[in-house]
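[1] Next input, structure requested:
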Amino acid sequence: MRLYAAVAMSGFRRYATYRIATAAGVFTNTVFGFVLAYTFIALWHERPHLGGYDRAQALTFVWVSQALLATVSLLGGGFQEELQERVRNGDIAIDLYRPADLQLWWLAADLGRAGFQLLGRGVVPLLAGALHFELALPADPLRWLLFLCAVLLAVVVGFAVHYLVGLCAFWLLDGAGVAMVSQLLCLFFSGSLLPLTVFPGLFGAVARALPWAAMLQVPVDVLLGRHAGWGAAGALAFQAGWAAVLLALGRLTQARATRKVVVQGG
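    Coordinates of the predicted model:
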């Protein structure tokens, strides 16, 4: 465990060195947050309580989404591209020779990255939104603790999804197409464009049951108190279940990819 803790700290320090990129990301998230906020204000003016949210809750959804955008890598920018590049240039062989589990290594590094992004790119946009708009942020410390647990699970689910996409490079000469499709699915089905509760009927039910919902919709709803008591436990269990399934699928895919590397002499 010390090894993976060191890898996580290394991932944190690595992203902390890119100060200009972090400042640019904070600026982008804040500006985009204002654009979405005023769009939501107009939409909720016409449709009050759309999706079960009042205006303050809808605006909170906007700004928490901006705070988690880089943390959960909803638009990419995590380890996925690096993993694909290491597969293409053959450096993945060095990773396989390390006395460490490949999946856990990348997970630890991604947790370190997510920790920095939450602090470096998440806090300032949320504060900017809270100062300019009336948000429905809770005063209960327990709910904030549950929210942080949900964010941690969201990062793990996001890692598992991106890891599977990254492993596609073992079979594809260029995984950019798969990565783009993954980003589009993540952008829509995570709730970052509109809360998934807005979509009615069977489509909405399916969207809320998919793993992408665990990456954003669930953490925001936990913070807003829409999952209280046993409901919060159920929401965290939903995230943990998808994390376990996707990590197991990633391990199976990794095992098959490793055999492919041996066959090819890589």
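[2] For the rest of this, base every contact and every neighbour count on C-alpha atoms.
    OK.
[3] Give me the most central residue, the chain.
    Centroid check for the chain by C-alpha atoms, centre = their mean gives Val72 as the closest residue, at 2.2 Å.
[4] ok, that residue - contacts?
    The contact partners of Val72, by C-alpha atoms under 8 Å, 6 or more residues apart in numbering, come to Ala114, Ala154, Val155, Gly158, Phe159, Met215.
[5] please redo it, this time with the cut-off set to 10 Å
    65, 78, 110-111, 113-115, 117-118, 151-159, 215-216 (C-alpha atoms under 10 Å, 6 or more residues apart in numbering).
[6] cool, and Arg2?
    Applying C-alpha under 10 Å, 6+ apart, the residues near Arg2 are Ala8.
[7] Another for comparison:
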Amino acid sequence: MRALIGCYPHLAVAGFHRYSTYRSAAVAALTTNSAFGLMRIAVLFSVLGARQEVAGYDAGSIASYVWLGQGLLGVIMLWGGHELADRVRSGDVAIDLSRPWNLQFALLAEEFGRAGFAVLIRFVPPMLIGSLLFDLRWPQRSQTWVLFALSVVLAVAMSFAIRFLLSLSAFWLLDARGITAMYGILGGIVSGLTVPLAFFPDWAQLALWWTPFPSLLQNTIDVFVERGDPLPLLAHQAVWTVALLAIGQLVQRAAERKLVIQGG
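    Presented below is the predicted three-dimensional model:
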């Protein structure tokens, strides 16, 4: 049991090293993120216009919202990350399930390693670019940095939990590309990437609060810019993360019973 638990830190390190080999891809993604960041901030600043603030967001908060979103996009991996679905489709998942580990925990450990590398390459540079070009709103309280780091960890785990469930759907759908593509389209809207969720009508904000999606990006950004009490935001993230990981365990067990090897 101790050896089994001890393998997960090694998997996290392996995940970090694996993604650190794709430096050119990381630089290309950073360039794209920065370009889209400039376009998004231009649009939102036009919404702000001559007003002091919109939906509680002033110029500094909007600038921080945009560049935090662009930086966190690669960290939480809102789009992509469905290799498990491909392995289910090819039948290679049988090898993964035969190994002496919990598949969900193993993939989550690798995910944290990937996210750690993404913080260095996909998060820090956009924030530096944004701080050079705009007057960002930085945390005013020292504890906010700790709360923000915790929020990022929860967001990474939650994003993984959602993608894990979507990938497991391949056991029943045989090809999960349709459902993952739909999630990719809607994810940016309901997570608060496209525009702040505070711009939505009150009824839509209330409805979204009962879903996990604000915890992917919006809650983490609000913790950083100190928008409201951070504790309910973190509690929302923690509850949904634990719930989705637990559901993932149940669905994984059902999938193992359903296992159909395709090809190979």
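[8] Overlay the chains and give the TM-score.
    Overlay of the two chains. TM-score (TM-score structural alignment, normalised by the length of the second structure): 0.94; 259 aligned residues with a C-alpha RMSD of 1.6 Å.
[9] related to what we said a few turns ago, distance of the counterpart of the residue nearest to the centre of the first structure in the second structure relative to Leu234 of the second structure?
    Aligned counterpart of Val72 of the first structure in the second structure: Ile76 (TM-score structural alignment). With the distance defined as C-alpha to C-alpha, to the nearest Å, Ile76 of the second structure ends up 16 Å from Leu234 of the second structure.
[10] before we move on, what about Glu226 of the second structure?
    Counting by C-alpha to C-alpha - Glu226 of the second structure and Leu234 of the second structure are separated by 12 Å.
[11] Name the residues contacting each of these two.
    Common contacts of Glu226 of the second structure and Leu234 (C-alpha under 10 Å, 6+ apart): Phe148, Thr220.
[12] Looking at the two, which one has more neighbours?
    Neighbour tally, Glu226 of the second structure and Leu234, criterion other C-alpha atoms under 10 Å: the higher count belongs to Leu234, 22 against 18.
[13] Aligned against the first structure, show me the partner of that one.
    In the first structure, Leu234 of the second structure lands on Leu236 (TM-score structural alignment).
[14] what residues are up against Leu172 of the first structure?
    Gln84, Arg88, Val178.
[15] between the residues you listed, which has the most around it?
    Result: Gln84 is most packed of these (other C-alpha under 10 Å), 25 neighbours.
[16] could you list every residue that touches that residue?
    So Gln84 of the first structure contacts 90, 92, 163, 165-170, 172-176, 179 (C-alpha under 10 Å, 6+ apart).
[17] Greatest separation within the residues you listed: which pair is it?
    Gly90 and Ala179 (19.6 Å; C-alpha to C-alpha).
[18] Which one of those two is surrounded by more residues?
    Just comparing Gly90 of the first structure and Ala179: by other C-alpha under 10 Å the higher neighbour count belongs to Ala179, 20 against 13.
[19] buried ones in stretch 53-68 of the second structure?
    Neighbour counts over stretch 53-68 of the second structure (16 or more other C-alpha atoms under 10 Å) mark Tyr57, Asp58, Ala59, Ser61, Ile62, Ala63, Ser64, Tyr65, Val66, Trp67, Leu68 as buried.
[20] Check stretch 112-132 of the first structure too.
    112-118, 120-126, 129-130.
[21] Mark which of the residues you listed are part of helices, please.
    Of those, the ones assigned to helices by DSSP state H are Gly112, Arg113, Ala114, Gly115, Phe116, Gln117, Val123, Val124, Pro125, Leu126, Gly129, Ala130.
[22] Take these and lay them out in CSV including distance to Phe12 of the first structure.
    Listed next are those as CSV, based on distance: C-alpha to C-alpha, whole Å:
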residue, distance to Phe12 of the first structure
Gly112, 4
Arg113, 5
Ala114, 8
Gly115, 7
Phe116, 5
Gln117, 9
Val123, 16
Val124, 18
Pro125, 20
Leu126, 21
Gly129, 25
Ala130, 26
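[23] Name the residue most distant from the centre of the second structure?
    Relative to the C-alpha centroid of the second structure, counting by C-alpha atoms, centre = their mean, Ala50 is the outermost residue, at 33.1 Å.
[24] would you say that one is within a helix?
    No. Ala50 of the second structure is assigned coil when assessed by DSSP: H, G, I helix; E, B strand; the rest coil, not a helix.
[25] How much space separates it from Gly130 of the second structure?
    For Ala50 of the second structure relative to Gly130 of the second structure (C-alpha to C-alpha), the value is 21 Å.
[26] ok, now Val88 of the second structure?
    40 Å.
[27] was I right about Ala161 of the second structure contacting Ile247?
    Yes. Assessed by C-alpha atoms under 10 Å, Ala161 of the second structure is found in contact with Ile247 at 8.8 Å.
[28] By residue count, which helix of the second structure is the longest?
    From DSSP H, the single longest helix across the second structure is helix 230-258.
[29] Look up the average distance of that helix to its aligned counterpart in the first structure.
    With mean C-alpha distance after the TM-score superposition for the first structure, helix 230-258 of the second structure departs from the first structure by a mean of 0.9 Å once superposed.
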